[in-house]
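>>> With the sequence up front, the predicted model follows.
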Amino acid sequence: MVAPTRVLIADANPVVRAGLTALLNEAPDIAVAATASDGREALQLTRLHAPDVILLDVRMPGVDGISALPHLVQLAPVLMLTYSQEMEVVRETLLLGAGGYLIHGEFTPDQLVAAVLDVRAGRAHLSPTAASAVLTALRTSSHPQRTVAQSMEHHRLNRPQFGLSSREEEVMDLIASGMSNQQIAASCFISEKTVKNHINRIFAKLRSATRSEAIARWLGTARPGVAGHG
């Protein structure tokens, strides 16, 4: 009888961990060996249980998935399983050695089981949004000397110049995408206090008092003469 594929689940959300555990344990050829709430615990439990595959979230408190990934891939194949859809995150995790990238909401239970078995066998497995991000990254890199940051700058060429730093522009793009301060902090790997400091400077430069005003000016949809930010 073939031994089941043993899986370690690393996710900060206990509800997600419990759901994935129940789902995978129903598969006849998979068994959940352990669960972890952050990257540090994932590394400890991987050394202890020696799983065949690790399911790893990107954003976790303490040691996040991206920080833990280079260490974990030396011990077992890693399948990213996360809500993070950003092209740079998908690209970075794959470059760091992840064998696949699944985004919550884009797979069925059977597809998750197939992805786990694929990654164990060395076959890449990407959900649709992750695959699109990879294609976009490949197309971007095909342009000489064009980095992701330069690609973002390319899309801003017709935008009014507000004197924002590159980091402030990155934060403003995330604000415009609808992210909260907490989500921006996680995406940029900075503290929420630092995010707030960036936002204060951004609002001053954009002469905006609210997020909606700042977004309107940033996207060029606001009329001149927006009230200033104190």
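Yep, that arrived.

>>> CA only for contacts and neighbour counts going forward, please
Fine.

>>> Please identify the helix or strand for the residue nearest the centre of the chain.
In the chain, the residue lying closest to the centroid (C-alpha atoms, centre = their mean) is residue 84, at 3.3 Å. Element membership for residue 84, per DSSP states H and E: none, as it lies in no helix or strand.

>>> now the helices for the protein?
Taking DSSP state H, the helices of the chain run over residues 14-25, 39-49, 65-72, 87-95, 109-120, 128-141, 148-154, 166-176, 181-188, 192-206, 211-218.

>>> Nearest to residue 55, out of those?
helix 109-120 (8.2 Å; C-alpha to C-alpha).

>>> what comes up buried for that closest one?
Residues of helix 109-120 classed as buried under the neighbour-count rule (16 or more other C-alpha atoms under 10 Å) are 112, 113, 115, 116, 117, 118, 119, 120.

>>> Which of these sits closest to residue 217?
Scanning those for proximity to residue 217, where the rule is C-alpha to C-alpha, the winner is residue 112, at 42.2 Å.

>>> out of the helices of the chain, which comes closest to residue 31?
Nearest of these to residue 31, taken as C-alpha to C-alpha: helix 14-25 at 5.2 Å.

>>> Can you check what angle separates that closest one from helix 109-120?
Helix 14-25 and helix 109-120 are oriented at 80 degrees to each other (axes from the mean of the first three to the mean of the last three C-alpha atoms, to 10 degrees).

>>> how far is helix 14-25 from where the chain is centred?
20 Å (C-alpha atoms, centre = their mean, to the nearest Å).

>>> Check stretch 102-111 too.
The answer for stretch 102-111 is 16 Å, by C-alpha atoms, centre = their mean.

>>> try this one side by side with the last:
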Amino acid sequence: MACVSRPLRVLIVDDDALVRTGLAMMLDGAEGIAVVGEAADGEEAVALAGTHFPDVVLMDLRMPGVDGVAATRRLRGTPRPPEVVVLTTFDSDDDILRALRAGASGYLLKDTPPPRIAEAVRRAADGEPVLSPRVARRLMDRVAVHAESRRRARTALAALSPREYEVALAVARGLSNAEIAAELLLSVATVKAHVSTVLAKLALDNRTQLALLAHDAGLE
């Protein structure tokens, strides 16, 4: 957390000089915030952070050379890691998740109003996560979709008998009928019968679909 007795030190990282200039002018005019440096790529950002020790880094995502994700990961691994808030035009699920997994504490889009960017800097310095509303909705939608897929898959598998369930999980693990028979102490003919019944009950066409269903249920 940043010391409250001095302005928050901010490093701006963007490969567009006009964007850097605009952000610097806006943030330098915000109460309690001081821009201590500007970098055009991730490599320069890491170097400047080691000199200026910013509290918060506003990080562009896609830049030549070392991109924002790699730079974020490197910054968060330093002895005095700054908070990193991604500020980008890209809001794909992959971009968002890569940045957050690398250690970013915030993800804002460049259409975010200037006062909200300044507020995000303050919140990030206080250890609070900050997300653009659109980004937050995408993450919630992703979680909801995955949760619903898991619920449906588990509901479907719950219709199986205990023995059918064991066979289904064995199929999902990639075992052959002979291997399943040996593991569950059944005949191969009995295993084949169980597999056929499982596929019919679940309205599936093949073993691959069964494996995918188990994956969706989080059981493979």
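Now that the structure is in, tell me what you want to look at. What you see is a predicted model; the values in this text were computed from it and never measured.

>>> re earlier: right, so of the helices of the first structure, which gets closest to residue 103 of the first structure?
helix 128-141 (7.3 Å).

>>> before we move on, the earlier item: would you enumerate the residues in contact with the residue nearest to the centre of the first structure?
Residues near residue 84 of the first structure by C-alpha atoms under 8 Å, 6 or more residues apart in numbering: 58, 59, 103.

>>> Looking at those residues, which is nearest residue 198 of the first structure?
Of all the contacts of residue 84 of the first structure, residue 59 has the smallest distance to residue 198 of the first structure: 21.0 Å, by C-alpha to C-alpha.

>>> wait, that closest one sits on residue 184?
No: contact between residue 59 of the first structure and residue 184 fails when scored by C-alpha atoms under 8 Å: they sit 11.3 Å apart.

>>> picking up where we left off before, now for the buried residues of helix 109-120 of the first structure: which two are most distant?
Top of the distance list for the buried residues of helix 109-120 of the first structure (C-alpha to C-alpha): 112 and 120, 12.4 Å.

>>> From residue 43 of the second structure, how far off is residue 193 of the second structure?
Residue 193 of the second structure sits at a distance of 60 Å from residue 43 of the second structure (criterion: C-alpha to C-alpha, to the nearest Å).

>>> And those two? Which one has more around it.
Comparing residue 193 of the second structure with residue 43 by other C-alpha atoms under 10 Å, the one with more neighbours is residue 43, at 18 against 12.

>>> OK, contacts around the aligned residue in the first structure for residue 125 of the second structure?
Aligned by TM-score structural alignment, residue 125 of the second structure pairs with residue 120 of the first structure. Residue 120 of the first structure is in contact with 52, 53, 77, counting by C-alpha under 8 Å, 6+ apart.

>>> Quick one: map the first one onto the second structure.
So the one you mean is residue 52 of the first structure. Match for residue 52 of the first structure (TM-score structural alignment): residue 55.

>>> Please report how far that match lies from residue 125 of the second structure.
Taking C-alpha to C-alpha, one finds residue 55 of the second structure at 6 Å from residue 125 of the second structure.

>>> Name the member of the contacts of residue 120 of the first structure with the most neighbours.
Once you tally neighbours by other C-alpha under 10 Å, residue 53 ends up highest among these, having 28 neighbours.

>>> which ones are touching that one?
By C-alpha under 8 Å, 6+ apart, the contact set of residue 53 of the first structure is 5, 6, 7, 8, 76, 77, 78, 79, 116, 119, 120.

>>> count of residues packed around the fourth one?
Here the count is done by other C-alpha under 10 Å, and residue 8 of the first structure has 26 residues near it.

>>> do the third one as well
Neighbourhood size, residue 7 of the first structure [other C-alpha under 10 Å]: 28.

>>> what residue of the second structure matches up with it?
Looks like residue 7 of the first structure aligns to residue 10 there (TM-score structural alignment).

>>> equivalent range in the second structure for stretch 154-168 of the first structure?
So stretch 154-168 of the first structure sits over no part of the second structure, by TM-score structural alignment.
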